[in-house]
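In: sequence unavailable; structure follows:
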């Protein structure tokens, strides 16, 4: 029998929250740097994140081959347990799951055993499979733990998924949310239309992963005609690699968006331009996102949260000129960084 979300967790997920996709802190020998990994998680917790996604894309997919997947999830559980007990809050716990069905089952079972609430399910291992094959795979994983769909953009290893897939995916009983991240508005509408046309349109929460369109996504109401009626859907939160840095300011912006009215929206959209410009530097959009992991690490290094830019894949490095782009963002948008907040708390997080 599959695990289910409690009513409290489902309500929190549907109401919307800011969820950073966490990086992996490594030593110079590419072992898990537990001290700095814990500091990262404490940073996100204290910055006001509503949940954490651990062992996901920003964590480096290669953690599995390096034998780090289980240790990272176990360390995450320890820190989340401690935070929940101390604060009286419950942060939403998401573990990344990928691979063919056999591997995905093992990862989902581990996540369930470690009391993660849901898994972010990547389909990048099924590049040429039919919708029917994909749905069979997703259904099997949903029998273990609640699942969050992941539309990983094709330029970084994902695949195209049409509205028919998202309709059938949303009809799976234990699907609780979808992270939309195709970086393409046409494909974003495909997801929303698929959910709207499903039998569970009110039960599946939509989260943006569109780092190039974060603010606009969160301000947009989608009105989708379905069988002579209009189904309205809102992207209620974000599950983002971009929110792995400058997290406190990201949470503040998210809360500002959630409480905004129509008079605020133009100002927020203008602020969103700066967020997108920052993301272009962090994620290295000018070079096809080749430096995306390294770019996030670079910002965390500047803040003192990471020691150096260690990645398992030796090709995951900063692109030429990327550091200068990050310098430019620091200069142009000082209001977006939370360096002072980090500096005031870093010693305590590194204890």
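Out: Okay, I see it. Model, not experiment: these values are computed from the prediction.

In: make it CA atoms for all contacts and neighbour counts henceforth
Out: OK.

In: middle-most residue in the protein, spatially?
Out: For the chain, the residue sitting closest to the mean C-alpha position, by C-alpha atoms, centre = their mean, is residue 239 at 3.1 Å.

In: and that one, helix, strand or coil?
Out: strand (DSSP: H, G, I helix; E, B strand; the rest coil).

In: for residue 222, the count of nearby residues, please.
Out: 17 (other C-alpha atoms under 10 Å).

In: which strand or helix spans it?
Out: Taking DSSP states H and E as the definition, residue 222 sits inside strand 221-226.

In: flag every buried residue along that strand.
Out: Neighbour-count burial for strand 221-226 flags 222, 224 (criterion: 16 or more other C-alpha atoms under 10 Å).

In: check stretch 134-150 too.
Out: 134-135, 137-150.

In: quick one on the thing from earlier: any idea how far the residue nearest to the centre of the chain is from residue 123?
Out: Using C-alpha to C-alpha, to the nearest Å, residue 239 is found at 17 Å from residue 123.

In: please, where are all the strands along the stretch 201-350 of the chain?
Out: Taking DSSP state E, counting those that start in this stretch as the test, the strands found in the stretch 201-350 of the chain are 205-208, 221-226, 229-240.

In: so which of the ones you listed is nearest residue 286?
Out: Closest to residue 286 of the strands of the stretch 201-350 of the chain is strand 229-240 (C-alpha to C-alpha; 19.2 Å).

In: comparison target, given below:
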């Protein structure tokens, strides 16, 4: 599995917090021209409140329209949340719009037992291929042991897993589960660990099972971080993929892990427990002209004190990981 870059798609709003369809499509065009191989829509970065505002189907449709402009169709992943009835209904909407898989959030299942969660996953998998999602418990995710991931990976319609617990032990739980399910050749592994993006892509995870060694690889990323500076992300992913295939990692590439993590800390507002995470993505895109403002559906979601200055600082420190010139050269075309 070659893997690819899948940005978690933001939501373009006007000052009155209504959907800006023109800029929403421009974002999709930007990501695909930047080298992304897919789009994830209706996920956290798109803002979960789109559902209460009647925007779930419209924003999925806009991304699908942008994808249809491509000669080589990208992977389309739709976020699905809630209990089974809601998640199944969202999967049906996504399937009707031509999406390929649903990124299944399990946050609504906090307190449920493993059997209940697995049954939920099986019900949604009956509608659409599943992109599993291990969300970090610090922001509402459910702790999921290796036993769960073994059962999850054994579901025939599971095609990928986004590993995002921000925890190396929990990351290994996912890998262990996939290995023991015998699904390592069928289930693509994607990083969502924004604190270890490069390390995840470069590491050969050598695990032992039933007396034999096996090597698993995280082949791509489905990331909110990759919704900004996406051209730089695509170039970095290509370097990581080539290094992994050659089984030779240059030290300068390994050193990028720290630089990318530092940039992520500014975008995701780690200093304030992720309060400004979505606004941070919006601010980068606003500076580039892709968004008109940083408005979120929740008027209380905005940049934290000092976050704008941090964004300026990391962009100046690591210019090779940004893509301002690329955006400036293509912005008018994307907005047309």
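Out: That came through, no problem. Keep in mind it's a predicted model, so treat the numbers as computed, not measured.

In: could you tell me where stretch 55-64 of structure 1 falls in structure 2?
Out: Here stretch 55-64 of structure 1 aligns to structure 2 at residues 42-51, judged by TM-score structural alignment.

In: name the residues of the matching stretch that are buried.
Out: Of the residues in stretch 42-51 of structure 2, 42, 43, 44, 45, 46, 47, 48, 50 count as buried by neighbour count, 16+ other C-alpha under 10 Å.

In: sitting in helices, which of those do you find?
Out: Among the buried residues of stretch 42-51 of structure 2, DSSP state H puts none in helices.

In: where along the stretch 251-351 of structure 1 do the helices fall?
Out: For the stretch 251-351 of structure 1, the helices defined by DSSP state H, counting those that start in this stretch cover 262-283, 292-302, 322-332, 339-349.

In: picking that back up, end-to-end on the match of stretch 55-64 of structure 1?
Out: Start-to-end, stretch 42-51 of structure 2 (C-alpha to C-alpha) is 9 Å.

In: give me the contact list for that stretch.
Out: The contact list for stretch 42-51 of structure 2, computed with C-alpha atoms under 8 Å, 6 or more residues apart in numbering, reads 8-11, 56, 59-60, 78-80, 103, 224, 278, 296-297.

In: name the nearest of those residues relative to residue 217 of structure 2.
Out: Of the contacts of stretch 42-51 of structure 2, the one sitting nearest to residue 217 of structure 2 (C-alpha to C-alpha) turns out to be residue 103, at 19.7 Å.

In: and that closest one, which of the three is it?
Out: Secondary structure, three-state DSSP: residue 103 of structure 2 is strand.

In: structure 1: which residue goes with that one?
Out: Using TM-score structural alignment, residue 103 of structure 2 pairs with residue 120 in structure 1.

In: and if you look at residue 274 of structure 2?
Out: Aligned by TM-score structural alignment, residue 274 of structure 2 pairs with residue 289 of structure 1.

In: which residues touch that match?
Out: 155, 156, 283.

In: want to throw those into CSV with neighbour count?
Out: Output for the contacts of residue 289 of structure 1, formatted as CSV (neighbours: other C-alpha atoms under 10 Å):
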residue, neighbour count
155, 12
156, 14
283, 25
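
In: of the residues you listed, which are still contacts in structure 2?
Out: By both residues aligned by TM-score structural alignment, their matches' C-alpha atoms under 8 Å, those still in contact after alignment to structure 2 are residue 283.
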